[in-house]
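Enquirer: pasting the sequence and the predicted model now:
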Amino acid sequence: MAIELPKGTRDEAIASIQRYFEAHMDERIGNIAAGGLLGFFLEEIAPVVYNQAVADVQERLQARVSELDIDVHEDAFTYWRKREKPTRGK
């Protein structure tokens, strides 16, 4: 599954790459080169981040599902217990 960004997000990412190069590499990078670098990161590195995020979500969901019985548990056969009158002296 290819990871693609919406056009606006892609444009912002390219601008951010260009700004990073200017600030940290003391050189400018053009729009096409920054887009190529972004494409490389999306194809090569983004799947690792994506897969880790999916694994993290699965872990959290499994923890929530395992506690589901605690959250929604209902005691059975409580009709008569609710209606019994407490006896005096006990």
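Expert: Arrived safely, thanks for sending.
Enquirer: drop to CA atoms for contacts and neighbour counts, all remaining ones
Expert: Will do.
Enquirer: and V54, how many neighbours does it have?
Expert: 12 (other C-alpha atoms under 10 Å).
Enquirer: can you tell me how far it sits from I45?
Expert: Separation of V54 from I45 (C-alpha to C-alpha, to the nearest Å) stands at 15 Å.
Enquirer: next, the one to line up against it:
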Amino acid sequence: MTIEITKGIRKEIIVSMQRYFEENMEEPIGNIAAEALLDFLLEELGPIVYNKAVSDVQERLQSRVMEVDIEVHEDEFQYWSKHDRKKKK
């Protein structure tokens, strides 16, 4: 699965990468090099981050689904116990 990002986000990432290189590296990075690096990172590392996010969401949803039974559980065969309690009053 290819990770797609919008042109606007892509431009913001490239600007951020260029700033990072200016402040932390010995040489700045140009637009073409930054775009190539971004493409590499998206293809090589993007799936790792994406899969981790999907896994985290699955765990969270599974936890919520398990809680549904607790939240909406109704005991069965309660008619007579309710009926008997009403008689005692």
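Expert: Everything's here; your move. Note that this is a predicted model, so its numbers are computed, not measured.
Enquirer: what about the lengthiest helix in the first structure, how far off from the second structure?
Expert: Longest helix in the first structure by number of residues, with DSSP state H as the criterion: helix 46-66. For helix 46-66 of the first structure, the mean deviation from the second structure after alignment is 0.7 Å (mean C-alpha distance after the TM-score superposition for the first structure).
Enquirer: how about the contacts made by Q78 of the second structure?
Expert: Listed by C-alpha atoms under 8 Å, 6 or more residues apart in numbering, Q78 of the second structure has no contact partners.
Enquirer: list the buried residues for the longest helix of the first structure?
Expert: Neighbour-count burial for helix 46-66 of the first structure, counted by 16 or more other C-alpha atoms under 10 Å, picks out A46.
Enquirer: start and end residues in the second structure for it, please.
Expert: Using TM-score structural alignment, helix 46-66 of the first structure lines up with residues 46-66 of the second structure.
Enquirer: what is the neighbour count of E27 of the second structure?
Expert: 10.
Enquirer: is it in a helix, a strand, or coil?
Expert: The three-state label given to E27 of the second structure by DSSP: H, G, I helix; E, B strand; the rest coil is coil.
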